[in-house]
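*Asks:* no letters, just coordinates:
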């Protein structure tokens, strides 16, 4: 397991590379050019500037999250081919600075949905929260207004240029079924995966967050069966999944331990985080500690160890603790604590193996 840490860039993140470097076992950052609109080719000068910044602290740039997929590709419009060509050229550029994995998603309109970015928990910390009844009853424009006004940073998947097109986008998706979306994903992968193979970069799709349909939009990456289907669309080790325990874990029916074992070799990147799911479908993000949520984090880490996982992993969203003022879900303190919990489970497996006592 190779530990990495998501970073939004100088001037765009409350966490510094100097702080990230001090977290035990972290070897690289998970990054992106967040100011480049989806579908545009990434400029090489900006890519190099990111690399130079990371090099100062001895951190690599091997994982990108995300090179966003333009909506026209998801919709299957004739204009998609131009955006796919931009994507191919971006892959080639990223190979030049040592990128090995690209995380992306194929979620229509919204990359993720929450109803409260700072829901207070019993211990006084706050966390990202999803209230199912509100989403079921709420107009998506109302949710956009609430989320956009909650913070003063631009969040991936909620970029202003995308949100300004909300009504037209919803109109376009009225004629797109789940099977249409699967077909559009296959079209994208059939063109992208050969380029990824050429440049030795593994593509890793992120599951839908949450893993069920919202606002009448089609959602297809929701569980074990859909991941199995995705991997069969283009049967290549370069067509993989970012296995996110938090996204998938919002549905208690998802057996993530089983997924780790079944998809061994096709998981180049792991997001490891915990959520507590309530009987009414609500969920809140918790500490990484297994007992604090509904997801078997310890079992998932053990499964990675048993399967010989050598890919990249990062603590995913964390709580906001100790009065830290930070980007929602992406503070320093709780994610650093999460890393130490993940290392604790991993190291206990290693110690047990060395002593011959078993897991």
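*Replies:* Done, it's in. Predicted model only: the values in this text are computed from it and were never measured.
*Asks:* alpha carbons only for contacts and neighbour counts from here, please
*Replies:* Fine.
*Asks:* ok, which stretches of the stretch 51-200 of the chain are strands?
*Replies:* For the stretch 51-200 of the chain, applying DSSP state E, counting those that start in this stretch gives strands covering 60-65, 101-104, 116-120, 126-130.
*Asks:* of all those strands, which one is nearest residue 234?
*Replies:* strand 101-104 (15.9 Å; C-alpha to C-alpha).
*Asks:* the closest one - contacts with which helices or strands?
*Replies:* Strand 101-104 is packed against strand 60-65, strand 202-205, with contacts defined by 3 or more C-alpha pairs under 8 Å, 6 or more residues apart in numbering; DSSP states H and E.
*Asks:* just name the most buried of those strands.
*Replies:* Ranked by mean neighbour count under mean count of other C-alpha atoms under 10 Å, those are led by strand 202-205, which reaches a mean of 26.
*Asks:* other residues contacting that strand?
*Replies:* 100-106, 193, 196, 237-242, 267-269 (C-alpha atoms under 8 Å, 6 or more residues apart in numbering).
*Asks:* just the buried residues of those.
*Replies:* 100-106, 193, 196, 238-242, 267-269 (16 or more other C-alpha atoms under 10 Å).
*Asks:* give me the subset of these that lies in helices.
*Replies:* Those of the buried ones among the contacts of strand 202-205 mapping onto helices are 193, 196, per DSSP state H.
*Asks:* how near is residue 219 to residue 185?
*Replies:* Residue 219 is 12 Å from residue 185, where distance means C-alpha to C-alpha, to the nearest Å.
*Asks:* can you give me the strands in the stretch 201-350 of the chain?
*Replies:* 202-205, 239-244, 269-272, 275-277, 283-285, 312-315.
*Asks:* ok, second structure coming up, stack it against the first:
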């Protein structure tokens, strides 16, 4: 497997490429976060960033992500220009030799957490999704109609207690945490702004989102085939409806629908063991085996789940997912691809959402993306890959 590292670029990331080199990673996962959603990534901008990455001794292995404009997710107006821009950005990436694109189809928000620094046993902190705090946000801060129906009575009761005891600082911190899953986005919403965004999705349910998603695939996958590119969807995080918005990449049934919507090797999956692992119904080794031929990228991380729907980022080998079983499936798939003589047999993977440990504390890196915590995860995963590879 190709060991990769997500880097947000010189404008946004406090971690430098020389530091990343010391982790042992050889591939960089990156996006041009400075370019607004829907605009073309020029070949010149791509070439300049690729050259910077290569000068530091890396390969730009995966784009994460080439964002999909919200209007496409809503089927809002004439989308021909947005689709054309997306295809042109793909063509410009392919011309520079960057051919794997991870993307997601989550409406409005990306990954969602309620706590950015939840304490971890023996020190350090992690990202956490606390069901009652999310319920407090939806029911009492946002005032979303029908939000109570998405949570158990016990969670709603805890939400009410928390909200009544909280002050402005605690509520602002919760809003900040929920907005922090958008590291490259230009939009950060206050309560009024978020309400306005959600209103744009009024009347758009699961079937409408699926229809709009299928149209996106039909617009871009033929171009990806011609360019020799691989697109791979990232699962919903968390894998459940959020803020009343439908999530349609949350389980094996969803993945099967997506991969069948446009039958093509170019229409693939980012196997995120953390995102899918937060759904109790998901069997990660079974999902990996079922969809192995269409897995073009892997996020290997782990979560520990609670019965009420809460979960937190665990150490990479310490959560609810059997990481060794997942890696065995991916190594077997790589062997199958090598036997076919494929040049793209190696599956790029990266550690994801590490704990904030030691000198990470106070450095101000993106939540979930510290240096030492991810290096620990990469080292653990490297050991698993080496052991599995040697039988």
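*Replies:* Ah, there it is. Worth saying up front: this structure is predicted, and the values here are computed from it rather than measured.
*Asks:* ok so, going back, between the helices and strands packed on strand 101-104 of structure 1, which one is nearest to residue 176 of structure 1?
*Replies:* Using C-alpha to C-alpha, these put strand 202-205 closest to residue 176 of structure 1, at 20.0 Å.
*Asks:* corresponding residues in structure 2 for the closest one?
*Replies:* Strand 202-205 of structure 1 corresponds to residues 230-233 in structure 2, going by TM-score structural alignment.
*Asks:* the matching stretch vs structure 1, average offset?
*Replies:* Aligned to structure 1 and superposed, stretch 230-233 of structure 2 gives a mean residue distance of 0.5 Å (mean C-alpha distance after the TM-score superposition for structure 1).
*Asks:* what's the spacing between stretch 306-316 of structure 2 and its chain's center?
*Replies:* In this view, stretch 306-316 of structure 2 has its centroid 17 Å away from the chain centroid, taken as C-alpha atoms, centre = their mean, to the nearest Å.
*Asks:* ah, wrong one, I meant stretch 78-89 of structure 2
*Replies:* Here the centre of stretch 78-89 of structure 2 is set off from its chain's centre by 23 Å, with C-alpha atoms, centre = their mean.
*Asks:* buried stuff in that stretch?
*Replies:* 82, 83, 84, 85, 86, 87, 88, 89.
*Asks:* with stretch 221-235 of structure 1 instead?
*Replies:* For stretch 221-235 of structure 1, by 16+ other C-alpha under 10 Å, it's 221, 222, 223, 224, 227, 230, 231, 233, 234.
*Asks:* can you put those residues in a markdown table and add distance to residue 111 of structure 1?
*Replies:* Shown next, in a markdown table, are the buried residues of stretch 221-235 of structure 1 (distance: C-alpha to C-alpha, whole Å):
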| residue | distance to residue 111 of structure 1 |
| --- | --- |
| 221 | 12 |
| 222 | 13 |
| 223 | 16 |
| 224 | 19 |
| 227 | 17 |
| 230 | 18 |
| 231 | 21 |
| 233 | 22 |
| 234 | 23 |
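*Asks:* list the residues that contact the aligned partner of residue 254 of structure 1 in structure 2.
*Replies:* If you follow residue 254 of structure 1 across to structure 2 using TM-score structural alignment, you land on residue 282. Taking C-alpha under 8 Å, 6+ apart, we find residue 282 of structure 2 in contact with 251, 252, 276.
*Asks:* and the last one, how far from residue 290 of structure 2?
*Replies:* With the distance defined as C-alpha to C-alpha, residue 276 of structure 2 ends up 14 Å from residue 290 of structure 2.
*Asks:* rewinding a little: looking at the strands of the stretch 51-200 of structure 1, spot the one closest to residue 207 of structure 1.
*Replies:* strand 101-104 (9.3 Å).
*Asks:* give me the mean deviation of the closest one from structure 2.
*Replies:* With mean C-alpha distance after the TM-score superposition for structure 1, strand 101-104 of structure 1 averages 0.5 Å from its match.
*Asks:* distance from the chain centre to that strand, please.
*Replies:* With C-alpha atoms, centre = their mean, you get 9 Å for strand 101-104 of structure 1.
*Asks:* host element of residue 39 of structure 2?
*Replies:* Counting by DSSP states H and E, residue 39 of structure 2 is held by no secondary-structure element, helix or strand.
*Asks:* now it: closest residue in space, sequence neighbours ignored.
*Replies:* residue 85 (6.3 Å; C-alpha to C-alpha, 6 or more residues apart in numbering).
*Asks:* the one you found -> structure 1?
*Replies:* Under TM-score structural alignment, residue 85 of structure 2 pairs with residue 86 in structure 1.
*Asks:* so that match is in contact with residue 38, correct?
*Replies:* No. The criterion here is C-alpha atoms under 8 Å, and residue 86 of structure 1 misses it with residue 38 at 10.0 Å.
*Asks:* tell me, what residue is most central in structure 2?
*Replies:* residue 234 (5.4 Å; C-alpha atoms, centre = their mean).
*Asks:* residue 17 of structure 1 is in contact with residue 50, isn't it?
*Replies:* No. Taking contacts as C-alpha under 8 Å, residue 17 of structure 1 lies outside contact range of residue 50: 11.4 Å.
*Asks:* quick one: map residue 384 of structure 2 onto structure 1.
*Replies:* In structure 1, residue 384 of structure 2 lands on residue 345 (TM-score structural alignment).
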